[in-house]
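Novice: predicted model and sequence below, questions to follow.
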Amino acid sequence: MERITNYSESIKALKSAILSSRYKAATLVNKELLLLYFTVGKFISEKTKKEKWGAKVIDNLSTDLQTELPGLRGFSATGIKRMRFFFESWEEYFLTKPSIKGQSSIIDIEEIAFRPTLLDQIQNTDNESFKIRPTLLNQIENHFFKLSFSHHIELIQATETLEEKIYYIKKTATEFWSLATLKYQLKNKSFSNSGSLPNNFLKTISNEEIRNKTLLSFKDEYLLDFINIEDNDEQDERVLESGIVQNIKKFLMSLGTDFAFISNQYRLIVEDEEYFLDLLFFNRRLQCLVVFELKTGKFKPEYLGKMNFYLSALDEYVKQSHEQPSIGIILCKEKKNKIVEFSFRDFNKAMGVSTYKTSTTLPKAFKGLIPDAETFKKLMD
């Protein structure tokens, strides 16, 4: 009897919380919605631990809430479990007041704030370690509430560390990532790849602020899963280029929101001789032209000499007076960082070397378990 009474009170408590938060499916502002979901998640989490609520109880809870509040959205059994997941994923990082006052039939929707101890744990969302200052705390909270519940669930499921979560929260909020864009950036491992490519920016870019922005604008590896290249011969560089141009929107998503596409095979004329740049972009954040040269094989030191020449010509003939010097990226299939490091030493133009992987790249765990492309070809013959 007591168990039934507690359950009935729980229904009343949740109904009251939903109504008191002015819940209307199409009109509730995002912050209020997140606070409601966080509070409901806390309530369900506590009930699960204290009263051993299982999946069946949550299923019944969802059905009964629909009966009490016809037309209610977001409170399916799966939705309620996600609310619990949302709360439990952030529980240790937030301060909350007791949500239940005196009796279980009242749930108080409380404001939540990052714990003060977070100041000593968090890292800069641009991957540079530092102890965050209290003045930045509100900024992080503002970013947090700009994300939809679906965004939060997606990034919680795909990240492990707090630093990763904060990085994606900030990027999503400031660059207005859609849910599809966030999924793509998570799949592309934007956090771990950002700012880690071999480069000569320290020597070639004197302004520290611009240098840091430049470093964070490029990745060590790009995911080009919309392209299928079977062989690593030179003719496939045009295939790679064609695949990128045909899917330029997806490639821009991989690069980031600050890039604007100018042209492929961009024509330069130096002393009556023609030269063609594979891909030319403009980066709004860096205010400079960016060249991507595509290579389907391993990185070779001679690639940098050609890129240095291209950048000099761009700065002389194309760059506007108010723009920063051009930057070049060699995008290749493979690289050895020590070879890249030695190759950079005598060049004065800002360059970096990144790699790409495509949908034909087999995860290490599966290598040797199924035949490779060459073996398949032989079997077909």
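Specialist: The structure has been received and is ready for your questions. Numbers count the residues shown, from 1 in each chain.

Novice: please make it C-alpha for all contacts and neighbour counts, starting now.
Specialist: Will do.

Novice: isn't there a strand covering residue 277?
Specialist: Yes. Using DSSP: H, G, I helix; E, B strand; the rest coil, the assignment for residue 277 is a strand.

Novice: correct me, but it touches residue 289?
Specialist: No. The criterion here is Cα atoms under 8 Å, and residue 277 misses it with residue 289 at 11.8 Å.

Novice: which one's more surrounded, the two?
Specialist: Taking other Cα atoms under 10 Å, residue 277 and residue 289 do not tie; residue 289 has more neighbours (26 against 17).

Novice: tell me the gap between the strand or helix carrying that one and the middle of its chain.
Specialist: In this assignment (DSSP states H and E), residue 289 forms part of strand 288-298. Here strand 288-298 is found 22 Å from its chain centre; the criterion is Cα atoms, centre = their mean, to the nearest Å.

Novice: and the contacts of that strand?
Specialist: 232-234, 236-237, 240-241, 277-283, 307, 311, 319, 323-335 (Cα atoms under 8 Å, 6 or more residues apart in numbering).

Novice: take the one below as the second:
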Amino acid sequence: MLINQSLIVDIKDIISKSRENAIRAVDHQRTLMYWYVGQRIFEEEQNGKDRADYGKYLTQYIAKELEPEFGSGFSKRQIELFRQFYRKFPIANALHSQLSWTQYKLLIRIDNQEQIEFYIAETIKNNWTSRQLERQIYSNLYERLLLSNDKESVLAVAKNEKLPSDAKEIIKDPIFLEFLGLKRETSYYERDLESSIITHLQEFLLELGNGFSFVARQKRIHIEGDEFFVDLVFYNRLLQCFVIMEIKTTKLTHQDLGQLQMYVNYYDRIEKLPHENPTIGILLCADKNDAVVRFTLPENQKQIIASQYKLYLPTEQQLLKEVNKELESLEDK
């Protein structure tokens, strides 16, 4: 008797999806429970707002009553977190079932409402895990995109209200590669960094941004008898174009930009299909002089992007310093 070979695969898929939906539903109910607890605490706190330190006394009292019966999930620290949760997200119907309680705990730490909206939209769109969301928040994805875009554009792309029309709307500078595990004080050849990127390709694609897929490594191209090798080739389905990446473990030079421009021209004239958009070139470098980039490339060009890589995540103070420096340089242009 012949049985369709896809039968077991389909049944396993049904079971897997049902389990995932059940886990998500349970987690969402837990999230709602914490929200209602936070709401009730806030209401009680408001009733006693004329009493000094009433809020602090209240959370201590609630934890003392609940923790012995319901466990450490209702400690004083957790009780305070429930209150913060309600205050940060005051509308129960606006809570997203796609987000877990762990992810909401990460979002509670963010003060800026537009940042919260951005990370919620990106988490849902990309189906980020809690760990992936935490990394994107900690690596200041929102701020890095703002360096070359306006706030409205960043939010609109995140919420799928518009498709990106410019590579700078999704490509970041700097790019953080702490997941490669390379020591910053050590010298590396380009091939070493490239090999490490391929080994950690999933994390690298996440850091690159939305819509990227890997095409080739050390892509050989022939130009009338001369042979060249392109470090990495990607395709971006949102921009609908090839993305060429060259890696330089030293400071960027104008010759590097010229080489990348040649590769981009080749792909535009030989590989690109008529319905596709112009090829994008990313020069991933250890260091760069933005003035050299501006004077080497034509004004208002959008195909070549120089992005500096970092082998470690910055502290909040380091990032703020970097952001302020970049904003000042933009104002001076």
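Specialist: Looks like it arrived, so ask away. Model, not experiment: these values are computed from the prediction.

Novice: quick check: TM-score for this pair?
Specialist: Scored by TM-score structural alignment, normalised by the length of the second structure, the superposition of the two chains gives a TM-score of 0.71; 277 aligned residues with a Cα RMSD of 3.2 Å.

Novice: before we move on, the earlier item: so where in the second structure does the strand holding residue 289 of the first structure end up aligned?
Specialist: Aligned by TM-score structural alignment, strand 288-298 of the first structure falls on residues 241-251 of the second structure.

Novice: distance from that stretch to the first structure after superposition?
Specialist: Here the mean offset of stretch 241-251 of the second structure against the first structure after fitting is 1.1 Å, by mean Cα distance after the TM-score superposition for the first structure.

Novice: and that stretch, what's buried?
Specialist: Neighbour counts over stretch 241-251 of the second structure (16 or more other Cα atoms under 10 Å) mark 241-249 as buried.

Novice: quick one: which two of those residues are the most distant?
Specialist: Largest separation among those by Cα to Cα: 241 and 249, giving 25.7 Å.

Novice: neighbours around residue 263 of the second structure, how many?
Specialist: Residues near residue 263 of the second structure, counting by other Cα under 10 Å, number 21.

Novice: hmm, it is touching residue 230, no?
Specialist: Yes. Using Cα under 8 Å as the test, residue 263 of the second structure is close enough to residue 230 to be in contact (7.3 Å).

Novice: how about the helices of the stretch 1-150 of the first structure, start to end?
Specialist: Under the criterion DSSP state H, counting those that start in this stretch, the stretch 1-150 of the first structure contains helices at 2-20, 30-50, 55-68, 77-90, 137-144, 149-158.

Novice: tabulate those helices (TSV), appending distance to residue 363 of the first structure and mean neighbour count.
Specialist: Shown next, in TSV, are these (distance: least, Cα to Cα, whole Å; neighbours: other Cα atoms under 10 Å):
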stretch	distance to residue 363 of the first structure	mean neighbour count
helix 2-20	45	16
helix 30-50	36	19
helix 55-68	35	15
helix 77-90	29	19
helix 137-144	33	15
helix 149-158	18	16
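
Novice: residue 122 of the second structure maps to what in the first structure?
Specialist: In the first structure, residue 122 of the second structure lands on residue 171 (TM-score structural alignment).

Novice: now do its match against residue 152 of the first structure, distance only.
Specialist: According to Cα to Cα, to the nearest Å, residue 171 of the first structure and residue 152 of the first structure sit 13 Å apart.

Novice: same check, this time on residue 305 of the first structure
Specialist: 45 Å.

Novice: one more: residue 78 of the first structure?
Specialist: With the distance defined as Cα to Cα, residue 78 of the first structure ends up 15 Å from residue 152 of the first structure.

Novice: again, but for residue 301 of the first structure
Specialist: According to Cα to Cα, residue 301 of the first structure and residue 152 of the first structure sit 43 Å apart.

Novice: can you count the residues close to residue 116 of the second structure?
Specialist: Residue 116 of the second structure has 20 neighbouring residues, counting by other Cα under 10 Å.

Novice: same thing with the one 3 residues further on?
Specialist: Applying other Cα under 10 Å, we find 24 residues neighbouring residue 119 of the second structure.

Novice: can you give me the helices in the stretch 251-381 of the first structure?
Specialist: Assigned by DSSP H, counting those that start in this stretch, the helices in the stretch 251-381 of the first structure fall at 302-317, 337-344, 373-380.

Novice: name the helix or strand for the residue nearest in space to the middle of the first structure, please.
Specialist: Residue closest to the mean C-alpha point of the first structure, counted by Cα atoms, centre = their mean, is residue 185 at 3.6 Å. Assigned by DSSP H and E, residue 185 of the first structure falls within helix 179-187.

Novice: distance from that helix to the second structure after superposition?
Specialist: Looks like 1.4 Å for helix 179-187 of the first structure (mean Cα distance after the TM-score superposition for the first structure).

Novice: between that helix and helix 149-158, how many degrees?
Specialist: Relative orientation of helix 179-187 of the first structure versus helix 149-158 (axes from the mean of the first three to the mean of the last three Cα atoms, to 10 degrees): 10 degrees.
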